[in-house]
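*Asks:* Could you work out the structure for the sequence below:
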Amino acid sequence: MARDEDELELFRYELPEDLIARRPVSSRSSARLMVLDRGAKSIEHASFESLSSYFDEGDCLVLNETRVIPCRLDGTRTETGGKLELLFVRKRERSLWEALVRPARRLRDGTDVSVSGGATMKIIERVSGARFLVEVPENFESYLEQWGKMPIPPYLKRAPDSQDKKDYQTVYARVLGSSAAPTAGLHFSRETMRKLEAKGVSVTKLVLHVGPGTFKPLVPGPLSSQKLDPEYYEITSETCHVVNRTRGRGGRVFAVGTSTARALETVTALANNGRDSSLVPSHGWTEKFIYPPYEFRAIDALVTNFHLPASSVLLLVCAFAGTEFTLSAYEEAKERQYRFYSYGDAMLII
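*Replies:* Below you'll find the model as predicted:
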């Protein structure tokens, strides 16, 4: 395929609407688990409850402990009564946040917006497209915890409710900052974690705050021209020590989710200018876009979900497992009625 053609076409697939999971299964770890063995090119079908059986003593598991902000608000233009939807994606200063606002076309600077709880905020300026700088009330994080709704994906085609505040959050979420969940982690229960630790698996954590760009469609054309929205990450010295020790002793590094994989690969590239696979403590912003072909240096296995066609996260999975193998596994998942996307079933790639 010529480099100026739509290279994304290779990563598109058709999915029946009834395979999109609108809600998670009742018990987190009772989701189905498809296991892809890259070496053997084999596929197994299991339950997420059996995840620990694929680990050996001395392996390590890396989790993304970001916490999703209930950052979606319904608002009303104070002057006209027109309805708005606001999704707050990044804090600039104490009283200034960036938000995606719909509808955005006729929204003017200086517009006052009334929101739940009798609060008022002001549109300061358009940043770009539907992204605006918004002046918010004092103690805005606390306000969102009380009045905000969870930013569930648009393809669910329903309004978020109180159940999503539990379902759309991992059990180990700690550091507030995401406007989308690291969904591979939604399958983990406390019991799953206990089984892994009892088997001698080291569990460690990092932070990558997932933004709305995770649902942003890639632009048709060459993959090398794609740009991802920057996302903030932090990897501590403790996590680096656990991962480097695991590698030094011959263990495997399992990343939970594409966000964890991207953070680890970002930091590995910083270590000795990418000349070895050791991790160094780091924090900052990553725009790393991983697509085939790509040589992974930080991870040996990946826990993930079934992703949207031609999405950046699907391309990362294809880079790790191989495009043909991944897409054939997706076809088998469809035939076997796996549940897709954020609230769907899981995949383990070893």
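*Asks:* make it CA atoms for all contacts and neighbour counts henceforth
*Replies:* Will do.
*Asks:* Okay, helices next: where are they in the stretch 201-350 of the chain?
*Replies:* 237-248, 258-270, 312-321, 323-335 (DSSP state H, counting those that start in this stretch).
*Asks:* Now tell me what touches the shortest one from outside.
*Replies:* Here helix 312-321 makes contact (CA atoms under 8 Å, 6 or more residues apart in numbering) with 11, 36, 38, 214, 218, 258, 289-294, 296, 306-308, 323-327, 349.
*Asks:* cool, the second one as well?
*Replies:* With CA under 8 Å, 6+ apart as the contact definition, helix 258-270 has outside contacts at 62-64, 182, 206-208, 210, 233, 235, 255, 274-282, 286, 288, 290, 296-299, 302, 304, 313, 316-317.
*Asks:* let's see this one next to it:
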Amino acid sequence: MTPYNFPILTNDFNYDLPGGLIAQLPLEPRDSSKLMLLDRTTGSIQHSIFSELPNILKDTDLLILNNSKVIPARLKGTKNNSNGKVELLLLKKLPDDSWHCLAKPGKRVRAGDTIILSGESNIMTTAKVLSTNDDGSKIIRLENETDAMKIGELPLPPYIRTHDSNTNRYQTIYSSDLGSVAAPTAGLHFTESLLGKIQNKGITIAYTTLHIGLDTFKPIQESDARNHLIHKEYFHINQQNIAKINNAIKNNSRIICIGTTSVRVLEYLGTQAMSKNQTHLEAQTGENDIFILPGYQFKVVTGMVTNFHLPKSTLLMMISAFTSKSIIMSAYQEAINHNYRFFSYGDAMLIT
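*Replies:* Presented below is the predicted three-dimensional model:
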């Protein structure tokens, strides 16, 4: 049962983006990206750069960072009985240590097949295909997961067509918990120096983990966004970090999420707390399936840093829920007019 009472038309969240504004390579240094400052209430806009973030934030702010690390999820190999080339894209590790994945060409990869995996190094291992799901995705078991991670490549989004030899640029500098198939891109702008300046100002930082699946970035195909199926994603937040968040709530401090993934964790926990008539959040490990659309009432988050998102995406709808569709669409047009760089390697906005 959807909590949204009125149709949310996907086409209302479309916009025209010149192809030249899709960032193909990251900027150096990381914090040299543009930073749009957007007032969620009035829609007023200021232009800055990311390195100025410590001067923009208040010393009472709490920042929430997602420390998930991107796995080298793209695996290449051959079928052992035909030598036909196969590419696997790991999506999610399952409780029994098997993997949910996509296969290309999918129709030629069947249950019982063994895929011989190899890469630029001399390492080789295999993947056994256990089953095919109704949507054509596969369940596989890796013979040696450690070797597979050494062989695999980071799965850059399809709109990035320029290869960057520095694969660490598609990881945040604070990533530590391996499990995502896409980066929490708002965090890509942080440097060690920038984090140091933020902490020296007295700003508190808390960490959560949400392992990002590919569905996070996919445009919605349904005409009414309420009919879109949001997939569950693993998340974890411990007691130490929950205590920082509860303290910020108690003190009425701003809680600013770095990226939409952190937003999803806090709002999922906030929704749970509200259902129990609690004012405090609880540490938890679980599966997150919250779907934030316009009309949603935010319970915990009071600010967010986020990149510029794809048309018709769930993320564009989420940030529109945080402000309004008209404010976001006006801000995006302003970004286009000022040659902001869009998507994963692009520039950012701070919405407060």
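*Asks:* Got a TM-score for the two of them?
*Replies:* Here the TM-score for the pair of chains, by TM-score structural alignment, normalised by the length of the first structure, is 0.93; 344 aligned residues with a CA RMSD of 1.8 Å.
*Asks:* picking that back up, could you pick out the buried ones from the contacts of helix 258-270 of the first structure?
*Replies:* For those, a burial check counting by 16 or more other CA atoms under 10 Å picks out 62-64, 182, 206-208, 210, 233, 235, 255, 277-282, 286, 290, 296-299, 302, 304, 313, 316-317.
*Asks:* any idea what Pro72 of the second structure aligns with in the first structure?
*Replies:* Aligned by TM-score structural alignment, Pro72 of the second structure pairs with Pro70 of the first structure.
*Asks:* What residues in the first structure pair up with stretch 99-115 of the second structure?
*Replies:* So stretch 99-115 of the second structure sits over residues 97-113 in the first structure, by TM-score structural alignment.
*Asks:* can you pull the buried residues of that stretch?
*Replies:* Going by neighbour count (16+ other CA under 10 Å), the buried part of stretch 97-113 of the first structure is Trp97, Glu98, Ala99, Leu100, Val101, Arg102, Leu107, Asp112, Val113.
*Asks:* Straight-line length of stretch 207-215 of the second structure, end to end?
*Replies:* End-to-end span of stretch 207-215 of the second structure (CA to CA, to the nearest Å): 23 Å.
*Asks:* Which part of the first structure matches it?
*Replies:* Stretch 207-215 of the second structure maps onto residues 205-213 of the first structure, going by TM-score structural alignment.
*Asks:* now stretch 40-50 of the second structure, how far from the centre of its chain.
*Replies:* 22 Å (CA atoms, centre = their mean, to the nearest Å).
*Asks:* neighbouring contacts of it?
*Replies:* In this structure, residues lying in contact with stretch 40-50 of the second structure by CA under 8 Å, 6+ apart are 31-39, 189, 322-324, 327, 331, 348, 351-352.
*Asks:* ditto for stretch 292-306 of the second structure
*Replies:* 4, 8, 185-186, 249, 254-260, 263, 266-267, 270-271, 314, 317-318, 320-322, 324-325, 348-352.
*Asks:* Now do the same for Ser224 of the first structure: its match in the second structure.
*Replies:* Aligned by TM-score structural alignment, Ser224 of the first structure pairs with Arg226 of the second structure.
*Asks:* so that match touches Asn5, yeah?
*Replies:* No: the pair Arg226 of the second structure and Asn5 does not pass the contact test of CA atoms under 8 Å, sitting 9.3 Å apart.
*Asks:* For those two, indicate the residue with more neighbours.
*Replies:* Arg226 (22 against 8; other CA atoms under 10 Å).
*Asks:* hmm, back to that, residues contacting the match of Pro72 of the second structure?
*Replies:* So Pro70 of the first structure contacts Leu144, Glu145, Gly148, Lys149, Met150, Pro151, Lys165, Ser179 (CA under 8 Å, 6+ apart).
*Asks:* Just the buried residues of the residues you listed.
*Replies:* The buried subset of the contacts of Pro70 of the first structure - by 16+ other CA under 10 Å - is Leu144, Gly148, Lys149, Met150, Pro151, Lys165, Ser179.
*Asks:* Would you check that the fifth one makes contact with Ala180?
*Replies:* Yes: counting by CA under 8 Å, Pro151 of the first structure does reach Ala180; the two are 6.3 Å apart.
*Asks:* still on that earlier bit, got the helices of the stretch 201-350 of the first structure as TSV, with distance to Ser53 of the first structure columns?
*Replies:* Shown next, in TSV, are the helices of the stretch 201-350 of the first structure (distance: least, CA to CA, whole Å):
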stretch	distance to Ser53 of the first structure
helix 237-248	18
helix 258-270	21
helix 312-321	20
helix 323-335	21
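*Asks:* quick one: which of those is nearest Glu93 of the first structure?
*Replies:* helix 258-270 (24.8 Å; CA to CA).
*Asks:* angle of that closest one against helix 312-321?
*Replies:* Calculated by axes from the mean of the first three to the mean of the last three CA atoms, to 10 degrees, helix 258-270 of the first structure forms an angle of 60 degrees with helix 312-321.
*Asks:* mean shift between helix 258-270 of the first structure and the second structure?
*Replies:* Average distance, helix 258-270 of the first structure versus aligned residues of the second structure after superposition (mean CA distance after the TM-score superposition for the first structure): 0.4 Å.
*Asks:* circling back: tell me which of the helices of the stretch 201-350 of the first structure sits nearest to Glu138 of the first structure.
*Replies:* Ranking these by proximity to Glu138 of the first structure (CA to CA) places helix 258-270 first, at 30.8 Å.
*Asks:* Tell me the counterpart residues of the closest one in the second structure, please.
*Replies:* Aligning helix 258-270 of the first structure against the second structure (TM-score structural alignment) gives residues 260-272.
*Asks:* Now do that stretch: distance to the chain's middle.
*Replies:* Here stretch 260-272 of the second structure is found 13 Å from its chain centre; the criterion is CA atoms, centre = their mean.
*Asks:* Then stretch 173-189 of the first structure?
*Replies:* Mean-position distance between stretch 173-189 of the first structure and its chain equals 8 Å (CA atoms, centre = their mean).
*Asks:* So Thr78 of the second structure, which state does it fall into?
*Replies:* Secondary structure of Thr78 of the second structure, reduced to three states by DSSP: H, G, I helix; E, B strand; the rest coil: strand.
*Asks:* neighbours of it, just the number please.
*Replies:* Neighbours around Thr78 of the second structure, by other CA under 10 Å: 17.
*Asks:* Return the residues in contact with the closest residue to Ala104 of the first structure other than its chain neighbours.
*Replies:* Distances taken as CA to CA, 6 or more residues apart in numbering place Ala130 nearest to Ala104 of the first structure, at 5.4 Å, with adjacent residues excluded. Ala130 of the first structure makes contact with Leu100, Val101, Arg102, Pro103, Ala104, Arg105 under the criterion CA under 8 Å, 6+ apart.
*Asks:* Okay then, goodbye and thanks.
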